[in-house]
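Trainee: Here's my sequence, what's the structure:
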Amino acid sequence: MHPAKLSLLPDQSSATPPIHADRRGAERQVAMLRLAKIKSGEREGWALVKNLSISGMMLVVHPEFRLERHVTVLLSEDKPLMGEVRWRQQSSVGIHFPKPVDVEGILSGASEKKNRLIWRAPRIQMRHPIVLHTGSKKVAAYICDISPTGLCVETHEHFEQGRKLTLTVPNLDELVGYVRWQTGARTGISLESRLPIDELMCWLSIHYEAQMTGKADKRRKSHQVLTAPAADAAACPDAYHVVGYDDLGRAIPVAVLESAKLALTCVAACARLFDRVAITNSSGVEWPLIVVMQHRTEELVRER
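Mentor: All right, here's what the predicted structure looks like:
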């Protein structure tokens, strides 16, 4: 039996519960199932708004997506709702607003925009390596933003409109998409199949955790000078930097991980995406694979 998966996609067949006429005033809640963007610190993701009142809201957020104390929720890009996380139970999150909000204005504005334009899920801004395959050619690129139905990538490679591409992203399944537009170094790609939001949220969680680990490692190492690989081999580092190399020898950062186990797993997962994958320290000095395997053995001993 497979474990139940959290789904953040609104069920269009579900009817919105009726709002009783006597539920007025400050405590009146509007029940809904509406997808929104959520920002917390440097993280961006999606949440499902379950109910909204003038004093707060209840959200469904992937349990692995970390939230800080203060968050911003966007039902539409022009009307951010800022609040404080008051409680969290697995995927359910309670948000309190510092001052009352205009619920009717927020919902009517979002509905008008949805009716006026073709609605699409909010896009998440980020920078993440990706490899585009066109025929036998591999093209290194970076994701600029992503949604369940498409993404924008940064690459200097030219593609004609309608070109079919195979996309490989570390920690995501292989994707298929079509070029819709290209402006300068940016290319818009629509996906052949919609990505489940819960899967994307799990992937975003890994991306942000690796990003935070890398920044913390740089701060710790900024005052140190590492002279040679032999000096590092004596002890396990604070972080392992996984780097992929394309067919032109260009380095593409993949992830910054805190254990040898995660680093070796990431290398195995990325091996088919690049011509070569390496593990380096924070100064860019490459670790011999045998040394990383020794570090993994030491981790196993400590775990016991």
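
Trainee: switch to C-alpha atoms for all contacts and neighbour counts from now on
Mentor: Fine.

Trainee: ends of stretch 166-186, how far apart?
Mentor: Stretch 166-186 stretches 17 Å from its first residue to its last (C-alpha to C-alpha, to the nearest Å).

Trainee: just how off-centre is it within its chain?
Mentor: Averaging C-alpha positions (C-alpha atoms, centre = their mean, to the nearest Å) puts stretch 166-186 15 Å from its chain's average.

Trainee: Report the buried residues of it.
Mentor: 166-170, 175-180, 182, 186 (16 or more other C-alpha atoms under 10 Å).

Trainee: next one: stretch 56-65
Mentor: In stretch 56-65, counting by 16+ other C-alpha under 10 Å, buried: Gly56, Met57, Met58, Leu59, Val60, Val61, His62, Pro63, Phe65.

Trainee: Would you agree Thr213 falls within a helix?
Mentor: Yes. Counting by DSSP: H, G, I helix; E, B strand; the rest coil, Thr213 is found in a helix.

Trainee: that older thread, which among the buried residues of stretch 166-186 gets closest to His156?
Mentor: Among the buried residues of stretch 166-186, Arg186 lies closest to His156 (C-alpha to C-alpha), at 7.8 Å.

Trainee: I'd like the structure of this one too, to check against the first:
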Amino acid sequence: MGKLLSRHGETLCRIRNLSNGGLMAEVHMPLVDDDAVQIELKAGDRLSGRVRWTHERRMGIAFDEPVEVDMLLARATVRTAEQGMVRAPRFVVDCPVELRADGRRHPGRLVNVSQGGARLETDFLPEPDQLLTLAIPGLPERKGGVRWASDGAIGLSFVEPLAFDELGMWLAEKHCQS
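Mentor: Prediction:
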């Protein structure tokens, strides 16, 4: 998975194959031939290129400069080991949400979201590891465990990740400001 950035904004992409000259990816954003794009990989590397073809939700991207695939993958492995986990691409949003805990409802704002979790702003201060239910307009409710909470913000890790199509279509339909 990666984050695709273009003149249309940013969206989730699923990289299907990768070579030194380009890649094939699935996206939910309408792009056309010759659109300039950047792909941000989970480990933080950014690859720049242009769309060379599109078919349904798939596209081919030719890189501006060749990449060393072996080095790119090795660097990702080292960074993943250093971080202790792979972080899914995060998408900045501004969206009203509702949190539910212990039968009570708490308003909040979604600040960023990924397939695996979310950052929220709220006056509610839950306990670490507390299980909450998050209601985001346009998405099915998600249960998540509190990973951290401080200064009016909460980090949630979803019990069940958002599916690629679920998050990708939600971002493309712009249910909230991004």
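
Trainee: rewinding a little: if you look at the buried residues of stretch 56-65 of the first structure, which of them are in strands?
Mentor: Gly56, Met57, Met58, Leu59, Val60 (DSSP state E).

Trainee: Columns distance to Ala263 of the first structure on top of those residues, output as a markdown table?
Mentor: Shown next, in a markdown table, are these (distance: C-alpha to C-alpha, whole Å):
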| residue | distance to Ala263 of the first structure |
| --- | --- |
| Gly56 | 41 |
| Met57 | 39 |
| Met58 | 37 |
| Leu59 | 33 |
| Val60 | 31 |
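
Trainee: and which of these is nearest to Ser108 of the first structure?
Mentor: Distances from Ser108 of the first structure to these, taken by C-alpha to C-alpha, are shortest for Met57, at 16.7 Å.

Trainee: Quick check: the aligned residue for the closest one in the second structure?
Mentor: The equivalent of Met57 of the first structure in the second structure is Leu23 (alignment by TM-score structural alignment).

Trainee: so its match touches Asp64, yeah?
Mentor: No. Using C-alpha atoms under 8 Å, Leu23 of the second structure makes no contact with Asp64, being 11.8 Å away.

Trainee: Just to check, Leu12 of the second structure is in contact with Ala25?
Mentor: No. Using C-alpha under 8 Å as the test, Leu12 of the second structure is too far from Ala25 to be in contact (10.0 Å).

Trainee: the helices in the stretch 151-300 of the first structure, which residues?
Mentor: Using DSSP state H, counting those that start in this stretch, the helices assigned to the stretch 151-300 of the first structure run over residues 197-221, 229-232, 260-270, 289-303.

Trainee: Let me have the ones you listed in a markdown table, adding distance to Met82 of the first structure and mean neighbour count as columns.
Mentor: Shown next, in a markdown table, are those (distance: least, C-alpha to C-alpha, whole Å; neighbours: other C-alpha atoms under 10 Å):
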| stretch | distance to Met82 of the first structure | mean neighbour count |
| --- | --- | --- |
| helix 197-221 | 21 | 17 |
| helix 229-232 | 45 | 12 |
| helix 260-270 | 35 | 18 |
| helix 289-303 | 41 | 14 |
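
Trainee: so how far is stretch 209-226 of the first structure from its chain's centroid?
Mentor: 21 Å.

Trainee: And for stretch 147-155 of the first structure?
Mentor: For stretch 147-155 of the first structure, the separation from the chain centroid amounts to 12 Å (computed by C-alpha atoms, centre = their mean).

Trainee: what range in the second structure matches it?
Mentor: On the basis of TM-score structural alignment, stretch 147-155 of the first structure is assigned to residues 114-122 in the second structure.

Trainee: need the helices of the stretch 151-300 of the first structure in CSV with distance to Arg69 of the first structure, can you?
Mentor: As requested, the helices of the stretch 151-300 of the first structure are exported to CSV (distance: least, C-alpha to C-alpha, whole Å):
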stretch, distance to Arg69 of the first structure
helix 197-221, 17
helix 229-232, 37
helix 260-270, 28
helix 289-303, 32
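
Trainee: Which stretch among the ones you listed approaches Trp87 of the first structure most closely?
Mentor: When the helices of the stretch 151-300 of the first structure are compared (using C-alpha to C-alpha), the closest one is helix 197-221, at 19.5 Å.

Trainee: quick one: the closest one to chain centroid distance?
Mentor: Worked out by C-alpha atoms, centre = their mean, helix 197-221 of the first structure lies 9 Å from the chain centre.

Trainee: and Thr134 of the first structure, what pairs with it in the second structure?
Mentor: Counting by TM-score structural alignment, the partner of Thr134 of the first structure is Ala101.

Trainee: what are the ranges of the strands in the second structure?
Mentor: 2-6, 9-18, 22-27, 36-41, 46-55, 58-63, 91-101, 104-113, 117-121, 131-135, 142-150, 153-158.

Trainee: how much does the fifth one stray from the first structure?
Mentor: Which is strand 46-55 of the second structure. For strand 46-55 of the second structure, the mean deviation from the first structure after alignment is 0.8 Å (mean C-alpha distance after the TM-score superposition for the first structure).
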